[in-house]
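J.: No sequence on hand, only this structure:
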């Protein structure tokens, strides 16, 4: 369990460091991501981005466990 938590932490750190380059992929602007802008509030629900990332992680984990 501790090895898993360390790996998850390292992945989060790596994503944080690489975020300026990862944002160039356009993952936050996919069709299906809901953005509602009002005068004082902006609501953002990344539905399509979340599904894409979930499918990619599921595939990677499935390949690792095979």
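T.: Now that the structure is in, tell me what you want to look at. These numbers were taken from a predicted model, which means no experiment stands behind them.

J.: alpha carbons only for contacts and neighbour counts from here, please
T.: OK.

J.: Which parts of this protein are helices?
T.: 2-22, 47-65 (DSSP state H).

J.: For residue 29, find the nearest of the ones you listed.
T.: Closest to residue 29 of those, according to Cα to Cα: helix 47-65, at 8.0 Å.

J.: Residues touching that closest one, excluding its own?
T.: Applying Cα atoms under 8 Å, 6 or more residues apart in numbering, the contact partners of helix 47-65 are 27, 28, 29, 30, 31, 32, 33, 34.

J.: just stretch 21-36 next, same as before
T.: Against stretch 21-36 from outside (Cα under 8 Å, 6+ apart): 15, 42, 43, 44, 45, 46, 47, 48, 49.

J.: Below is an additional structure, to be compared with the one above:
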């Protein structure tokens, strides 16, 4: 039960760090993202951005899991 506050604090720090970094690192519009522009609409599907975020989060969670 003592690990719940520690876990919540780690999650908060990670969310803060991701929010801070997103101001400076513009994810999106990477090569491989699908952008379809028509007359009045634009469809944007971030395929490569999603893969990149997934790999980074998987690595981060793997590292956090090893310390428990």
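T.: It's in. If you're wondering where the values come from, they're calculated on a predicted model, not measured in any experiment.

J.: still on that earlier bit, could the helices of structure 1 be laid out in CSV, adding mean neighbour count and distance to residue 38 of structure 1?
T.: Shown next, in CSV, are the helices of structure 1 (neighbours: other Cα atoms under 10 Å; distance: least, Cα to Cα, whole Å):
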stretch, mean neighbour count, distance to residue 38 of structure 1
helix 2-22, 11, 27
helix 47-65, 12, 20
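
J.: Pick the one among the contacts of helix 47-65 of structure 1 closest to residue 4 of structure 1.
T.: residue 27 (25.8 Å).

J.: and that closest one, how many neighbours does it have?
T.: 16 (other Cα atoms under 10 Å).

J.: can you tell me how far residue 42 of structure 2 sits from residue 61 of structure 2?
T.: 34 Å (Cα to Cα, to the nearest Å).

J.: related to what we said a few turns ago, now for the contacts of stretch 21-36 of structure 1, which pair is the farthest apart?
T.: 15 and 42 (24.1 Å).

J.: What's residue 35 of structure 1 aligned with over in structure 2?
T.: Counting by TM-score structural alignment, residue 35 of structure 1 corresponds to residue 35 in structure 2.

J.: ditto for residue 47 of structure 1
T.: By TM-score structural alignment, residue 47 of structure 1 lines up with residue 47.
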